[in-house]
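# just coords:
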């Protein structure tokens, strides 16, 4: 065995030891609160990937889309026929298009009622609150109301929150926070969003 192979084997043995120790220490079983935030692309896509994973195991999943609901969504189209998936959509589209705070607040509150029902249902294994961060930022939802619903959800239920500028209180209570960082985005160079890639 060469020196390089020996060093590689020793490094992998150390890594395995650290990973095994972490696995041994991970003894708690419960649902998680995941936050996908940041100004980079991929937050909703990551959430839909987890939806697909949960559905693949036969779990019930609820998705609430607060912003992009009127847009085409390839993942939603592909998974819509799965009887274990429920999708609730805030059917106003982008808030910068509507420019009507009162109507947007009403639409948000209506779809939030669906979210609360899902968050209260022990049979729903995963709930995605897609782009809810904007609802908090614009004042359509109260952070304390959202926190209470999250804190009182069934112990086995996992929730994914997506959107830029996640509220600091959501970040503080989350089990996992992933920040998508934009290095470059095609849209900023004049490239249109592409069907089947961006939506």
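Here it is on my side, so go on. Since the structure is predicted, the reported quantities are computational estimates derived from the model, not experimental observations. Numbers count the residues shown, from 1 in each chain.
# Please make it C-alpha for all contacts and neighbour counts, starting now.
Fine.
# How much space separates the residue nearest to residue 87 when sequence neighbours are not counted from residue 40?
Leaving aside its sequence neighbours, residue 87 sits nearest to residue 63 (Cα to Cα, 6 or more residues apart in numbering; 4.7 Å). Using Cα to Cα, to the nearest Å, residue 63 is found at 21 Å from residue 40.
# tell me the SS of the residue nearest in space to the middle of the chain?
With distances taken as Cα atoms, centre = their mean, residue 160 lies nearest the centre of the chain, 3.5 Å away. At residue 160 the chain is in strand, as set by DSSP: H, G, I helix; E, B strand; the rest coil.
# ditto for the one 5 residues further on
With three-state DSSP as the basis, the three-state label of residue 165 is coil.
# next up, a second structure to put side by side with the first:
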């Protein structure tokens, strides 16, 4: 009997605590009525930057929101996301794989600059098109780090020309501070463990 009473008291305390938490949360939510197109940056040394960004692209597709993807580095790779979009959702999502691999693979800086410049021009075209509700610039931070495209141009374009309700997602390690400063949402993926360091190669369905 005493145990049942104790359990009831515990449940009542939990209910009261959750009611207070819900009331506080509701008050916060009542004050959040703004809406805008976000500049979103996924950076850091951990895995998940592109994976998370593609998750948002698929979420946009599920909401019948036209969107687009420009890949600045991984264009030479065959990925599950690219296959899925091109084969099943090309009516809602335009996919441009414009990179030719990482710089240590191409070993041709002029070629890398030309590819990144072309990708950036396509990115601007897609962002300016207000029918696109979300545009993913995959691994653009790598192109910025190596100086393949001009950081000042990217920052100025996103600050001045991005349509008000268009979301732009930028991924890749080493996001520059100038980009972080203008972003609305920044996530830094921290690596705790990675199988590559234990001799495990990239796995289908996990990495690509």
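In hand now; what should we look at? Predicted model only: the values in this text are computed from it and were never measured.
# Contact partners for the alignment partner in the second structure of the residue nearest to residue 87 of the first structure?
The alignment partner of residue 63 of the first structure in the second structure, by TM-score structural alignment, is residue 69. Neighbour list for residue 69 of the second structure: 93, 94, 95, 96, 97, 135, 136, 137, 138 [criterion: Cα atoms under 8 Å, 6 or more residues apart in numbering].
# Take these and map them onto the first structure. Which survive?
Of the contacts of residue 69 of the second structure, the ones still in contact in the first structure (both residues aligned by TM-score structural alignment, their matches' Cα atoms under 8 Å) are 93, 94, 95, 96, 135, 136, 137, 138.
# Give me the subset of those lying in strands.
Among those, the members falling in strands are 93, 94, 95, 96, 135, 136, 137, 138 (criterion: DSSP state E).
# For the second structure, which segments are assigned as strands?
39-43, 67-71, 93-97, 134-138, 167-171, 185-188.
# To residue 30 of the second structure, which of those strands lies closest?
Taking Cα to Cα, strand 185-188 is the member of the strands of the second structure nearest to residue 30 of the second structure, at 20.7 Å.
# Which residue numbers in the first structure does the closest one align to?
Matched against the first structure by TM-score structural alignment, strand 185-188 of the second structure falls on residues 176-179.
# how near is residue 140 of the second structure to residue 11 of the second structure?
51 Å.
# In terms of neighbours, single out the busier of these two.
residue 140 (26 against 12; other Cα atoms under 10 Å).
# Now which residue in the first structure aligns to that one?
Looks like residue 140 of the second structure aligns to residue 132 there (TM-score structural alignment).
# Its match contacts residue 163, doesn't it?
Yes - if you go by Cα atoms under 8 Å, residue 132 of the first structure and residue 163 touch, sitting 6.5 Å apart.
# Next, the buried residues of stretch 76-88 of the first structure.
In terms of neighbour count (16 or more other Cα atoms under 10 Å), stretch 76-88 of the first structure has its buried residues at 76, 79, 84, 85, 86, 87, 88.
# Contacts only, for the aligned residue in the second structure for the third one.
Using TM-score structural alignment, the equivalent of residue 84 of the first structure in the second structure is residue 92. Going by Cα under 8 Å, 6+ apart, residue 92 of the second structure touches 61, 64, 65, 66, 67.
# count of residues packed around the third one?
When neighbours are counted by other Cα under 10 Å, residue 65 of the second structure registers 17.
# Could you find the closest non-adjacent residue to it?
residue 133 (6.0 Å).
# Roughly how far does that neighbour sit from residue 57 of the second structure?
From residue 133 of the second structure across to residue 57 of the second structure, the span is 10 Å (Cα to Cα).
# go on, residue 32 of the second structure?
From residue 32 of the second structure over to residue 57 of the second structure the distance is 24 Å, taken as Cα to Cα.
# Pick out whichever of the two has more residues nearby.
Taking neighbours as other Cα under 10 Å, residue 32 of the second structure and residue 57 compare with residue 57 leading, 25 against 8.
# mind checking what the more buried one lines up with in the first structure?
So residue 57 of the second structure corresponds to residue 51, using TM-score structural alignment.
# mind listing what the residue lying closest to its match once chain neighbours are set aside touches?
Residue nearest to residue 51 of the first structure in three dimensions, not counting chain neighbours: residue 61, with 6.8 Å by Cα to Cα, 6+ apart. Residues near residue 61 of the first structure by Cα under 8 Å, 6+ apart: 51, 54, 55, 84, 85, 86, 124, 125, 126, 127.
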